[in-house]
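*Asks:* Show me how the following folds:
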Amino acid sequence: MNSKRWIALIVAVVLLVFSLGFRMATSVVTADFEEMFDLQDNKFQQSVIEEGSGTNQIAVLNLDGVIQDSGENSLLDSGGYNHKRFLELLDEAGQDRTVNGIVLRVNTPGGGVVESAEIHDKVVEIQEEYEKPVYVSMGNTAASGGYYVAAPADKIVAHEATLTGSIGVIMESFNFAEFADEHGIDFNTIKSGEYKDIMSSSREMTDDERDILQAMIDDMYGDFVDVIVDGRGMPEDEVRNLSDGRVYTGSQANDNGLVDELGSMDDTIAMMKEDYDLGDARVIEYQKGFGVNQWLGGAVQNMFDSESDVNGIKDMLRESNAPRAMYLYTK
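*Replies:* I've put the predicted structure just below:
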């Protein structure tokens, strides 16, 4: 075989290898990632906690972390609270005809006013539209927004050492005007209206601004009180006496009527079984699926020395947002 034929053969082999490699890469890019991460078909996962009848089920949903909508596409989603997915979990449990009751395991210091209200409304929707009981089992902390979402439950069960209550609204911001003056830092603010820079960190708040914000907080606080009055069937004056922002232990909350029983998660499930004749029910736990963002979050997290590094970045990004009202227990 002469040199020209050898060259032609080598070129043909190179072209064949290149063609096969290109097809393989295209196939991976267009199809394999969805299958690897199972993004579309299995949005949620179920695990069996207690065996029983598959036609009668109690679904357990875990509400962990600060109730805050940080967006569903964050590259730093390392598996923390995801507001959109939790609402979808509630929808799934409500619509599942094999689920006869729902237990919310609440372990949160609260969070955003709007997000807390959205969960509360979803619980009420499940009770009224699907006629399913919703019980709440409180973990270490179920305070402020955590109590807001628990208030409409058919039964609230707390551990005697649970921290709950903290009923109220808070809005905070930093003020470093004096520091800026001491260090010769000037701020140039151009605004369209007198109150456009309300709660600015670069100057003292005026009395008018404080009155405006206090009126907003009082309105949101009134909504919180109404939620407890409606959910717990308590007189408004009694709720307001309990709602000065303080936290209560589970035992104290049981004494003052904010919770119904003391007990564990297992106790809460047992109560639902007994109350609704679900002794043979299978107990399942609804969990969010594993998505690409969560995988990327884990990959990014491994680039740092510890989990606190990633959480610190997320906290800094969160704190850079404008101040907002929160149903949040802060220490």
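
*Asks:* contacts and neighbour counts: CA atoms only from here.
*Replies:* Noted.

*Asks:* can you give me the strands for the stretch 1-150 of the chain?
*Replies:* Using DSSP state E, counting those that start in this stretch, the strands of the stretch 1-150 of the chain run over 44-50, 53-64, 99-108, 110-112, 134-143.

*Asks:* quick one more, to check against the first:
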Amino acid sequence: MADLTTPKRNWLQRLTGLGRTTIPVVRLHGVIAAEQRQGRLNIATVAPLLQRAFAIKAAPVVAIIVNSPGGSPVQSRLIAKRIRDLAEEHHKPVLVFVEDAAASGGYFIAVAGDEIIVDPSSIIGSIGVIMAGFGFVGALEKLGIERRVHTAGNNKSTLDPFLPEKKSDIERIKQVETDIHNVFIDVVKKRRGERLNGADETLFTGEWWTGMRGVELGLADAVGDLHETLHTRYGPHLNLKVIEPRRSWFGLPRLGFAASLGSDISATIEDRALWARFGL
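*Replies:* This is a model prediction of the structure:
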């Protein structure tokens, strides 16, 4: 009977790392926003990581871990496009692994992968657009405060929280949301194609599902995890090279800590609110 066991690596291969298959792993975790802040994803912070990952010529594939509740539609599209541009330039397939969530903008990024692999309890989908805010008109009246606004242009005060909503403003906002939503839908249909297994009225309402249900709907390809999938496909001798942001010399913290403390707290609250929408 033939020996079907995996060949063992000799001492020189073990010492030098030769004989291992190198696979770059890029971890994209956080809310998607243009603002340059720790824990935020945007094209400025993600592009260098992707560039380094795809530059590893010997790698047969690039693995991307996505864990995001969404955020900026513009930054989501820019990141997804950069993934596809690099994949085509370097002729490398992309495997996306979803952890807790790839929702809304997070799912926009995930569909840039050639395959999407999820945990059965991952949250995926939420293919929709939302704009939210507060109105303080009644509060100003109760406090006896009069706010004075002067504009050049009839629509410059749209979404002003201290002014009553106007029907024309709502209609205009709805049109903007529809335009952005259509971009999202077009990208999902282009990337997932015939793998989608549901009507538009089901898939594109902003609803989200577990990873297991997402596979049934064709929003994802399989249930699994990074290590098991890569070892099964590329063998046991892997070098998973995690691509991380480069640290500045001496690991110096950013300046202006005291001045930015208030904005950091505000951003943290906003981020937590996005995660909380999915019970995370």
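
*Asks:* re the thing from before, just name the most buried of the strands of the stretch 1-150 of structure 1.
*Replies:* Comparing the strands of the stretch 1-150 of structure 1 by mean neighbour count (mean count of other Cα atoms under 10 Å), strand 134-143 comes out on top with a mean of 27.

*Asks:* Mean deviation, that strand versus structure 2?
*Replies:* Here the mean offset of strand 134-143 of structure 1 against structure 2 after fitting is 0.7 Å, by mean Cα distance after the TM-score superposition for structure 1.

*Asks:* Compute the inter-axis angle for that strand and strand 53-64.
*Replies:* Going by axes from the mean of the first three to the mean of the last three Cα atoms, to 10 degrees, strand 134-143 of structure 1 is angled at 20 degrees with respect to strand 53-64.

*Asks:* Can you give the contact residues for strand 134-143 of structure 1?
*Replies:* 101-110, 123, 127, 150, 153-159, 161-167, 247, 264-265, 268, 272, 328-329 (Cα atoms under 8 Å, 6 or more residues apart in numbering).

*Asks:* Nearest approach to M316 of structure 1 belongs to which of the strands of the stretch 1-150 of structure 1?
*Replies:* Closest to M316 of structure 1 of these is strand 110-112 (Cα to Cα; 16.5 Å).

*Asks:* can you pull out the helices in the stretch 151-280 of structure 2?
*Replies:* Assigned by DSSP state H, counting those that start in this stretch, the stretch 151-280 of structure 2 shows helices spanning 167-192, 200-203, 211-217, 226-234, 257-276.

*Asks:* Give the buried residues for the second one.
*Replies:* If I follow you right, that is helix 200-203 of structure 2. Judged by neighbour count (16 or more other Cα atoms under 10 Å), helix 200-203 of structure 2 contains these buried residues: L203.

*Asks:* which of the contacts of strand 134-143 of structure 1 are buried?
*Replies:* 101-110, 123, 127, 150, 153-159, 161-167, 247, 264-265, 268, 272, 328-329.

*Asks:* related to what we said a few turns ago, any chance of the helices of the stretch 151-280 of structure 2 in a markdown table with distance to G138 of structure 2 as columns?
*Replies:* As requested, the helices of the stretch 151-280 of structure 2 are exported to a markdown table (distance: least, Cα to Cα, whole Å):
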| stretch | distance to G138 of structure 2 |
| --- | --- |
| helix 167-192 | 18 |
| helix 200-203 | 37 |
| helix 211-217 | 43 |
| helix 226-234 | 52 |
| helix 257-276 | 24 |
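
*Asks:* just those helices: most buried one?
*Replies:* Per residue and on average, the most neighbours among these fall to helix 211-217, with a mean of 21 (mean count of other Cα under 10 Å).

*Asks:* Any idea how far apart the tips of stretch 188-196 of structure 1 sit?
*Replies:* 14 Å (Cα to Cα, to the nearest Å).

*Asks:* again but with stretch 123-133 of structure 2, I slipped
*Replies:* 25 Å.

*Asks:* Next: stretch 129-147 of structure 1.
*Replies:* End-to-end for stretch 129-147 of structure 1, by Cα to Cα: 22 Å.

*Asks:* No further questions, thank you.
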